[in-house]
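Colleague: I'd like to go over a predicted model; first the sequence, then the structure.
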Amino acid sequence: MHNGEHTDSKKTAPWRRSPNLTAFAAAGVPLLPLAGPVDDLGRLAGSGPLVPAALAGGAVAAVAGTMRRRSSGKGHRRHRSGVSLGPRARAYLRRRPGPGYASRWTLYKDYGRLSARRVAKFGRKSLTWQDRWFGPWEEYASFHGRAQGWIHRWGVYSTFEDLTLMIAPPQEGKSQKAAASLVEAPGPVVATSIRGDLIRDTAGLREQVGNVTIFNPEGVGSYASTMRWNPVAGCQDITVAVRRAGHMVEASENKGLSEASFWADWGCMTLAALMHAAALMGGSMRQVYTWILDKEESDHPLYILDEHAGSDLRSLETLRYFQTSMDQRTRSGVETTLTRTLRFMLHPGVVEMLHPVAGPGFDFESFLLSRDTVYLVSSAGAGNVTAPIFSAFLAEMKATSWELGNKYTNRDGQQVSRLDPPLTIEGDELGNTAPIAVDEWASWCAGSGIRINMYFQTWARIVERWGREGADALWGSAKCKIIGAGVTEERLLAKVAQLNGKIDVRDPDEVSYDQRGNPVRRPRWGEVDATPAGDIRKIPPGKALVLRSTAAAPTLITLVQLRKRRYFKQWVKAGRPAAGLSPVEPREIPRPRPDLAVRPEVVDQVPAAPDELGARRARRTPEAAPLLPLPTRPGPPPLPQHGTPASSGPAPGPASPPPLPELPSAVPDHPMWGAGKRGDAPPAGVPLLPLPTQPAPAESLPTEAAADGSAEGEPSAVPPGWSPWQRRAGGDR
């Protein structure tokens, strides 16, 4: 060996060794009878059927060799140099996207029905082995789409224990995939949506296997609600009240508040106590909302909790502390949290749907044991006020399924710990419609018979709704991750590229020369991302990148679409039959009154009598009115006579006015008519000035006993307007 030579230059790498031709030839032996009759196999000469048999065996050997080679290490290596098709072009041609992606063997082993059958053996004990191997796959697997292949396109499935997370921009197949999964679900289904097209495309198909119920409090889309649900019903149990109140407060937006978690805790306890009190009196959310806003009614729940023998004492203490002992700042924060949580009470349609009606309400247990469907429809964006209601509804569904799973017995009488068939939750835009704590539910839903499929538009929305830690927990709990076309978020692309790992890429060989001048080649290898961010961004429309946690490599699929399924085409051809769906009735909106823009002056008015016309008095003329009697007052004591002691003589008679003092005869000069006597008439042409009149003092009013001897209490004979000081102009006193 010469110096400078590479010792391993002539060794063949393990991924480049020749396949075992003996094994490949043996694999083609079972297909030899397909080439011709069996007795023709004895012919060893000539150009008979032996040639087609050899061709068939060679084809099988080639296919087996390709699958074996691509499932080995060489399938994860590629050459950097040379002209080759990119993943986008390969996806259009239905070819394998390239090294780093799942091979056909991986598709069969990790993405096929084989793994779903293994899980169904323990997850769905009601299915026999004939049902699992020869029955419909909808009973034990979830279908997502088709992978590469020209003649046979491999199907990509996941098990019922896989939590599926799909992220894709708008109009990239999320709704179509959710609709297909909804129709093909083997058990009860709860679907959330922000539009009515999901109901339009799936309600008629789901009616063929069970009842369809729509809960649309806001009247979104074209289909009205067919059910009502009272969140207070069942809150006689304080644990139910705490569970529903907690999910309602958690689903509300607490932005803008400092120490939001503290307010949320106190808001949960206070709301649970109020709902508990309302349930004990047979009320609804109307009473709860009134108790929060009306200060005069705030003591009513205290009275209920104090008087009812079955009330929870802790709730009474919590509510009493909130209303009497809590400081003003803390109480204001809790009230703000409660009013923000219950803002759906401002929507008249929502209030009507939450009002109890006669008869039993929604039966969660009967629903979970059927194949019925419930649609939860709400608006999108900031106008969505039903998120707390839907979160409490799903929380109650989860709690009931947990209780049923622990005591459920299947058709064979076996005790199982999960629902069979499982409950399917199709959460389209789950962060907007019903923001439940999926990051916590994922830890036990798979073992309780609950299958959750979530669909989001961006990774940022997940982080905003559940926080960074909650989003990471949700990402880690999702066993099946689907990334749609058109994703441009750098954080999401980096997470996917890092998760898919790296592959070896062969660079151009390093060439050196030995002492004799002979070239010596040294292979060089480097590591790159199996799915670079640029390749993920360039995924063609209608396709998606799928990665299962138990798979060795990701794969690229064509997403399933409901409109292309055979049963959907048959249903459309039959005229889209769907019974039990009623349109949304338009709500009457009051018209504006421009005259109310100017506020009139407030005038105190006496309220009219109930019968205003009958209570009116008849018109009377002033002349017909009777004279009013003079007021009766006790007169002054009698004056003594001149020269007679007051104590002597007979009893004095009626009092008489005292004599007026004698006025002087001369009067001062008047500025108008000069000097003259008081009794003289004024000069001609000079008008008379009215003399000032003063009310008579109380002592000078006539007494009850008149001068003519009239009885006490009778009207006096004194003419109206009489005064002892009366005088006339131009005359003597």
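Modeller: That came in fine, so what should we check first?
Colleague: could you use CA atoms for every contact and neighbour count after this?
Modeller: OK.
Colleague: does F364 touch K398 like I think?
Modeller: No: between F364 and K398 there is no contact under C-alpha atoms under 8 Å: 9.5 Å.
Colleague: looking at these two, which is more packed in?
Modeller: Applying other C-alpha atoms under 10 Å to F364 and K398 shows that K398 carries more neighbours, namely 19 against 15.
Colleague: let's bring in a second model and compare:
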Amino acid sequence: MSSNEFDTSRDVKTGLGGAALLAGSIGIGQLPYDSVDSIYQPVAHVVDTALTVGGVAGGLLVAGSVAHGFYGNSRTAHRRRVFHAPGWANRHSFADHLGAKAIRRAGQQTRPSLANRADRRAAKATNSDFGQFLGKAVTGFRPARGSEVFADFQKSLLFVAPPGAGKTALMLHSLMDAPGSVLATSTKPDIYTLTSELRAELGPVYLFNPQNVGGLLSTFGWDPLIGCEHYQVAQDRATALVKGTRAITAMQEASWGEKCVEIMSKYLMAARLWGQDLRAVAYWLAHPDDETAVRILQQFPSHVPDGWAASLEAEMRSSADRMKGSIWSLARGSVSFMSNPVIAQACTKGAGESFNVKEFALSRGTLYLLGDSSDETIAPLLAALTDYVYRDFKALAQVQPGERLDPPFGFFLDEVTKITPVPLADWAADIRSHGGYITAITQSFAQIEDRWGKEGLAAIKGLFSKVILPGIQNLQDLEELSKLVGTREVDAVSEGETDSASGRSKSRNRSKRKELILPPEDIRMLPPMHALIMINESKAVVTKFKHGQIRAKKMTEGLRAAKAKARPDDPGTVNAQVTA
């Protein structure tokens, strides 16, 4: 018999006992008081009191057993049995990986400017200076349960959940508290409106919103041709643009994608050398027989690699119509956003020359990139800008003490598969050694596979620590996550009866069996504002967190009130950033 069966048996016996007591007290209570007086007059008062107490006690027992039965079968009770059981992150997990002491110890690598100092500044450092806050543990045993959970800045995080599950609500805490420079992408304007004033207290704030999402205007423009007079920059920029298209995943031949990058890099260099902007590239791609780019490359032999002009000319005159058509179609798709005049204005000649990534990375600033998820033609542009920032961040880190940035640089990539499809696996494997970290957000693992394929999905799963929120529906994903959380040993009791010549005998056997710590259905039905945290090296933990949007609003209101109090005669100053 299992422990659940014992619980049921106990409840039934308790209920029957209570009912019997209630019935007995009521039955005695029906006797005439005259009879009681004549037989037991000396103790009538005691009996009367006992009748009352017996009836109440019986009723309480019945009510209690019924309530216990309902509670025992409730979702809350089930959750407690699952959450408050062995197998979850324990005090050792917090000491080694998840707790405040663990992230401060990791600060020897991630925050040497604080961890290796004993001055006033180091003493004032908070836990958020050493890692991302992920809520308070609601699983396991105390003291682990109730402890704050963190991921140090050597960890890259992957948030997975459907819309409305609380991904942004949790991520906003890390964005607001990030001690260093941040690049944050989103399809919603609230990430900017909620946090920009708070981030402005730390450093400069920039907004690149080429589609004017939410009616917000960009604070700067960016020309994708910047630096493309150099071979490596042209190659990197072309790669980011081409791989930012969804069509790249549907290419029948991988070599065609590589050929497309090669052609695009030549066009980018030609346009830059001739003093043009991306509109020229879009025009040449729409007219594959136009050899203007070839003639430009021929005029700059000192800048152009040997053979580039000739190979571009050969590609243009190729008779392989099917391959040529596919390659040029993919290339046109990588700059199709230029057909939108609003976007074109944000990224044409001269735009963004004053935006210096290296200065930005050292200023503890914040760069917001907004894109409309319903128009994925914007993805190549935002991916290219994000790639541009990432590469300059790495170059800057390599000349810093320890070859890393301190404080670390954060990339918060909301809807990463839709608007900033950068090479997540490659970045995650590389970024930690340069003083950076990634928090990527997606609606499902299927979106990752659709964008980067099965191999890409497997690589991302292996490199990223996972933050799973309620509502995942894919059974295969749920079962895989459940297995990752692991199993625990539990006592199993079996009872049996056997008939023999000497009569019937009963037996009870005890054994050990394994059960899932968190079954698939419990992952799907996590409570609101809860997250399953799986830091790669640690046992899993479920956390509860507060709504980041509410915290951001309260902090912004407090900031405005403080500024208004400091400058009572200049109320316009308080809201200058909001209305700008």
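Modeller: Received it, and whenever you're ready, just let me know what you need. All values reported here derive from a predicted model rather than from experimental measurement.
Colleague: can you list the buried residues in stretch 546-560 of structure 2?
Modeller: Along stretch 546-560 of structure 2, the positions that meet the burial threshold by neighbour count (16 or more other C-alpha atoms under 10 Å) are 546-549, 551-552, 555-556, 559-560.
Colleague: narrow the residues you listed to those in helices?
Modeller: Within these, residues falling in helices by DSSP state H are 548-549, 551-552, 555-556, 559-560.
Colleague: now those residues as JSON lines including distance to F409 of structure 2?
Modeller: Converted to JSON lines, those look like this (distance: C-alpha to C-alpha, whole Å):
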{"residue": "G548", "distance to F409 of structure 2": "21"}
{"residue": "Q549", "distance to F409 of structure 2": "22"}
{"residue": "R551", "distance to F409 of structure 2": "23"}
{"residue": "A552", "distance to F409 of structure 2": "21"}
{"residue": "M555", "distance to F409 of structure 2": "23"}
{"residue": "T556", "distance to F409 of structure 2": "23"}
{"residue": "L559", "distance to F409 of structure 2": "24"}
{"residue": "R560", "distance to F409 of structure 2": "27"}
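Colleague: which of the residues you listed sits closest to G214 of structure 2?
Modeller: Here the nearest of those to G214 of structure 2, counting by C-alpha to C-alpha, is Q549; it sits at 17.0 Å.
Colleague: what about the closest residue to the closest one other than its chain neighbours, how many residues nearby?
Modeller: For Q549 of structure 2, the nearest residue in space outside its immediate sequence neighbours is A169; the separation is 5.9 Å by C-alpha to C-alpha, 6 or more residues apart in numbering. Residue crowding around A169 of structure 2 was assessed by other C-alpha under 10 Å; the count is 20.
Colleague: also the one 5 residues further on?
Modeller: Neighbour count for S174 of structure 2, taken as other C-alpha under 10 Å: 19.
Colleague: just to check, it is in contact with D129?
Modeller: No: at 10.2 Å, S174 of structure 2 does not count as touching D129 under the criterion of C-alpha under 8 Å.
Colleague: all helices of the stretch 251-400 of structure 2, in order?
Modeller: Taking DSSP state H, counting those that start in this stretch as the criterion, the stretch 251-400 of structure 2 carries its helices at 254-273, 278-286, 292-298, 308-316, 321-334, 341-346, 357-362, 379-397.
Colleague: what's the angle from the fifth one to helix 254-273?
Modeller: Computed by axes from the mean of the first three to the mean of the last three C-alpha atoms, to 10 degrees, the angle separating helix 321-334 of structure 2 from helix 254-273 equals 50 degrees.
Colleague: and helix 321-334 of structure 2, which residues are buried?
Modeller: Along helix 321-334 of structure 2, these residues count as buried under the neighbour rule (16+ other C-alpha under 10 Å): 324, 326-328, 330-334.
Colleague: which residues in the stretch 51-200 of structure 2 form helices?
Modeller: With DSSP H, counting those that start in this stretch as the definition, the stretch 51-200 of structure 2 shows helices at residue ranges 75-83, 91-93, 100-110, 112-115, 120-123, 167-177, 190-200.
Colleague: show me the one of these that comes nearest N575 of structure 2.
Modeller: Shortest separation from N575 of structure 2 across the helices of the stretch 51-200 of structure 2 is recorded for helix 190-200, at 9.1 Å, computed as C-alpha to C-alpha.
Colleague: average offset of the closest one relative to structure 1?
Modeller: Helix 190-200 of structure 2: mean distance to aligned residues in structure 1 after superposition is 0.7 Å, counting by mean C-alpha distance after the TM-score superposition for structure 1.
Colleague: ok, average deviation of the next helix or strand after that helix from structure 1?
Modeller: Past helix 190-200 of structure 2, heading to the C-terminal end, the next element that is a helix or strand (DSSP states H and E) is strand 205-208. In the superposition against structure 1, strand 205-208 of structure 2 averages 0.7 Å from its aligned positions (mean C-alpha distance after the TM-score superposition for structure 1).
Colleague: what's strand 205-208 of structure 2 packed up against?
Modeller: With contacts defined as 3 or more C-alpha pairs under 8 Å, 6 or more residues apart in numbering; DSSP states H and E, the secondary structure elements packing on strand 205-208 of structure 2 are strand 366-370.
Colleague: including distance to D34 of structure 2, could the buried residues of stretch 546-560 of structure 2 go into JSON lines?
Modeller: Below are the buried residues of stretch 546-560 of structure 2 laid out as JSON lines (distance: C-alpha to C-alpha, whole Å):
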{"residue": "K546", "distance to D34 of structure 2": "66"}
{"residue": "H547", "distance to D34 of structure 2": "68"}
{"residue": "G548", "distance to D34 of structure 2": "72"}
{"residue": "Q549", "distance to D34 of structure 2": "72"}
{"residue": "R551", "distance to D34 of structure 2": "71"}
{"residue": "A552", "distance to D34 of structure 2": "75"}
{"residue": "M555", "distance to D34 of structure 2": "75"}
{"residue": "T556", "distance to D34 of structure 2": "78"}
{"residue": "L559", "distance to D34 of structure 2": "80"}
{"residue": "R560", "distance to D34 of structure 2": "81"}
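Colleague: and the residues you listed, which is closest to S433 of structure 2?
Modeller: The nearest member of the buried residues of stretch 546-560 of structure 2 to S433 of structure 2, counting by C-alpha to C-alpha, is G548 at 29.1 Å.
Colleague: just give me the match in structure 1 for I523 of structure 2.
Modeller: Structural alignment places I523 of structure 2 opposite I536 in structure 1 (criterion: TM-score structural alignment).
Colleague: with adjacent residues omitted, what lies nearest to its match?
Modeller: L493 (7.1 Å).
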